[in-house]
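*Asks:* what follows is a protein structure lacking sequence information:
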C-alpha cells in the first residue's frame, strides 16, 4: 500500500470515495473527507477519529471549499494527496428543455468541482516544496460521446482537458496531476444501468489500483486497463459503425426516472405538472 501522510478526498460518500478513505486510513494517513452524506462519512471517521476530519460542502461552491481547505491547512498542514472524486451521472435528452438544468448541474459538480477542490490547496502545496499529487476522477465516457449521455460525457471530456492543462502548468514543480478514467465501477452510479458493463470493477480493487498508480507517478490511469483497450479498439471503427453499436444499447436513466441516481442541488422539473 503506497504511503501518503495527509489526504483530501471529495465524494467520500460514494463507493470509490469510501474505498479510498478506508485504505488511506488503514495505511495511517490523516484524511479529510468531503461529501454530503454525513452518516456515511462518520462511519469512516469512526475507524480512526484522531486522523479524520469531516466536511459537507457543495464542491461547486468555491467559498465552502476554501473554508474546508483553510481548516485542513490550519490543523494538519499541507496535504500530499488531493483527490477530486465527487461526481454525478445521469442520462440527458437535448430536446427536453428541463434537461438543460441537468447538464448545468453536472458540469458544476463534475468539472467546476474539481477546480474548486484543487484551487485552495494549490499555492500551499507549491510553496511547501514537497512532492504532492492532484488526482481528478474522470471517466472513459470522456473519451467519446455516447447517445443519451451527452451531459456526463461532456463534463468528463472537459475534465480531461482541464487536467491536461493543469499538468502542463505544473511540470516545473514537484506536483503531479493524475487523470483517472474508470470504466464501470460497482457503485450507486451504475446500479440503475440496464446495459452491458464490460470489465465491471469493485470499488476496493479500483481504489487500490488508483493509489498504487498515483504513487508510481502514472499520469493516466484506466480502471480496469482492459476497458481502456476495448474503448480504443472501438474507436478504430468508422464513426457510423461505432454509433450504431452504441445506439443499440439501453440508455442511462435520466434524472427522476426509475433507476436514476440523485443529483444534489437539482430541482425536480420532471415532477411538476
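*Replies:* Arrived safely. Since the structure is predicted, the reported quantities are computational estimates derived from the model, not experimental observations.
*Asks:* C-alpha only now, for contacts and for neighbours.
*Replies:* Fine.
*Asks:* where does the nearest residue to residue 170 once chain neighbours are set aside sit: helix, strand or coil?
*Replies:* Nearest in space to residue 170, with sequence neighbours left out and distances taken as C-alpha to C-alpha, 6 or more residues apart in numbering, is residue 176 at 7.1 Å. Here residue 176 takes the strand state, with states given by DSSP: H, G, I helix; E, B strand; the rest coil.
*Asks:* against that first model, consider the following:
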C-alpha cells in the first residue's frame, strides 16, 4: 500500500510514447504510479528500472482483464486515473472498412466508458477527492481527411468527458480533459502528411501533469494550433475542406 501522504495515479496506456513519458513525469514528482497496458514485458521493464511503480497488465478489450485490473488497482486509494490508451489507423471512408472503424471506436471510446463505469463506485467510496483525466485530441474539433474512425472516437470521448463533468458535480470525483494537437509518437509516425506544431511526448507529459494540478476542466496545447482548428470548424464546410485538403 502507498503511504498516507503519497498520491497514487493509475495510468492506462503507459507502455509507449505519451503514456510512458507521463508515467515517468509522475514518478519523478514523487507519485506512486500504477502502469497499465498490454505490453507486459515493457511494463515490467519500467517497474524494474524505476522505483515506486506497480504493474497491472490490462487489455481494455478483454472483459476479464478489465475486471481483474479494477480489483487489483483499487486495493490502493487512487487519487488520479489517466486514460491515455488509444489507437489510430487511416480509415478512408470510400474503403468501407467497418472492422477497423469498430476497433478504433472500441479502443478509443467504448473501452474508456466501460473502465470509468466500473471505477466510479470505488472512487465514490474513497474518502479522498479523485480525478478522472481523459486524453482526447484536436481531431475531435473537425473531421479530417481519411481519419473518420479516429475523429469520431475522439469527438465521442470529448462529449462524454463534458457530460461526466456535469454528472459528477457535488461528488468527490473531478473530471479533466486533455486536448493535444500532434504529439510525436509511434502512432503519428504512421502519417505521411504535414503535422504542424508537433510537440514531443515529454512536453505533452509535462502539460498533462500541470493540467491535473490545475482547476481547469480542459487543457489544450499547442494553443495556436487549437485556435486554428477551431477557426476551421467555424467556417462553412466547403471552405474548411478546401483548406484542409490543401494541407494534406
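*Replies:* All right, it came through fine. Just so it is clear, the model here is predicted, and its values are computed rather than measured.
*Asks:* report the TM-score for the pair.
*Replies:* Both chains were compared after superposition, and using TM-score structural alignment, normalised by the length of the second structure their TM-score is 0.92; 244 aligned residues with a C-alpha RMSD of 1.7 Å.
*Asks:* returning to that earlier point: who's in contact with the residue nearest to residue 170 of the first structure?
*Replies:* When contacts are counted by C-alpha atoms under 8 Å, 6 or more residues apart in numbering, residue 176 of the first structure is found next to 131, 132, 133, 134, 167, 170, 217, 219.
*Asks:* how close does residue 44 of the second structure get to residue 110 of the second structure?
*Replies:* The span separating residue 44 of the second structure from residue 110 of the second structure equals 27 Å under the rule C-alpha to C-alpha, to the nearest Å.
*Asks:* highest neighbour count among the contacts of residue 176 of the first structure?
*Replies:* Per-residue neighbour counts (other C-alpha atoms under 10 Å) across these peak at residue 134, which has 26 neighbours.
*Asks:* what helix or strand does that one sit in?
*Replies:* Assigning secondary structure by DSSP states H and E places residue 134 of the first structure in strand 132-137.
*Asks:* next one: residue 26 of the second structure
*Replies:* Applying DSSP H and E as the criterion places residue 26 of the second structure in helix 17-28.
*Asks:* please, which helix or strand holds residue 192 of the first structure?
*Replies:* Assessed by DSSP H and E, residue 192 of the first structure sits outside every helix and strand.
*Asks:* revised request: answer the last question for residue 115 of the first structure.
*Replies:* Remark: residue 115 of the first structure resides in helix 113-128, with elements defined by DSSP H and E.
*Asks:* which residues of the second structure does that helix align to?
*Replies:* Residues 111-126 of the second structure are matched to helix 113-128 of the first structure when aligned by TM-score structural alignment.
*Asks:* which residues of the first structure fall in helices?
*Replies:* 15-26, 38-45, 62-76, 99-107, 113-128, 150-169, 203-215, 225-235, 239-247 (DSSP state H).
*Asks:* correct me, but residue 186 of the first structure touches residue 202?
*Replies:* Yes. With the criterion set as C-alpha atoms under 8 Å, residue 186 of the first structure and residue 202 qualify as a contacting pair; they are 5.1 Å apart.
*Asks:* quick revisit: in JSON lines: the helices of the first structure, plus distance to residue 141 of the first structure.
*Replies:* Output for the helices of the first structure, formatted as JSON lines (distance: least, C-alpha to C-alpha, whole Å):
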{"stretch": "helix 15-26", "distance to residue 141 of the first structure": "17"}
{"stretch": "helix 38-45", "distance to residue 141 of the first structure": "27"}
{"stretch": "helix 62-76", "distance to residue 141 of the first structure": "26"}
{"stretch": "helix 99-107", "distance to residue 141 of the first structure": "14"}
{"stretch": "helix 113-128", "distance to residue 141 of the first structure": "17"}
{"stretch": "helix 150-169", "distance to residue 141 of the first structure": "5"}
{"stretch": "helix 203-215", "distance to residue 141 of the first structure": "17"}
{"stretch": "helix 225-235", "distance to residue 141 of the first structure": "9"}
{"stretch": "helix 239-247", "distance to residue 141 of the first structure": "12"}
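*Asks:* looking at these, which is buried most?
*Replies:* Among those, ranked by average contacts under mean count of other C-alpha atoms under 10 Å, first place goes to helix 15-26 (a mean of 22).
*Asks:* and residue 221 of the second structure, how far from residue 53 of the second structure?
*Replies:* As defined by C-alpha to C-alpha, residue 221 of the second structure lies at a distance of 28 Å from residue 53 of the second structure.
*Asks:* got it, and residue 248 of the second structure?
*Replies:* With distances defined as C-alpha to C-alpha, the gap from residue 248 of the second structure to residue 53 of the second structure amounts to 41 Å.
*Asks:* more crowded one of the two?
*Replies:* For residue 248 of the second structure versus residue 53, the count of surrounding residues by other C-alpha under 10 Å is larger for residue 53: 22 against 12.
*Asks:* grab the nearest non-local neighbour of that one.
*Replies:* Distances taken as C-alpha to C-alpha, 6+ apart put residue 33 closest to residue 53 of the second structure, at 4.9 Å, once the chain neighbours are dropped.
*Asks:* residues in contact with the aligned partner of that neighbour in the first structure?
*Replies:* Residue correspondence to the first structure (TM-score structural alignment): residue 33 of the second structure is matched to residue 31. For residue 31 of the first structure, the contact set (C-alpha under 8 Å, 6+ apart) comprises 6, 7, 8, 9, 21, 24, 25, 51, 52, 53.
*Asks:* contacts only, for the fifth one.
*Replies:* Translated: residue 21 of the first structure. Taking C-alpha under 8 Å, 6+ apart as the criterion, residue 21 of the first structure is in contact with 9, 12, 31, 33, 44.
*Asks:* nearest to residue 213 of the first structure, of the contacts of residue 31 of the first structure?
*Replies:* Distance to residue 213 of the first structure, by C-alpha to C-alpha, is smallest for residue 24 among the contacts of residue 31 of the first structure, at 14.2 Å.
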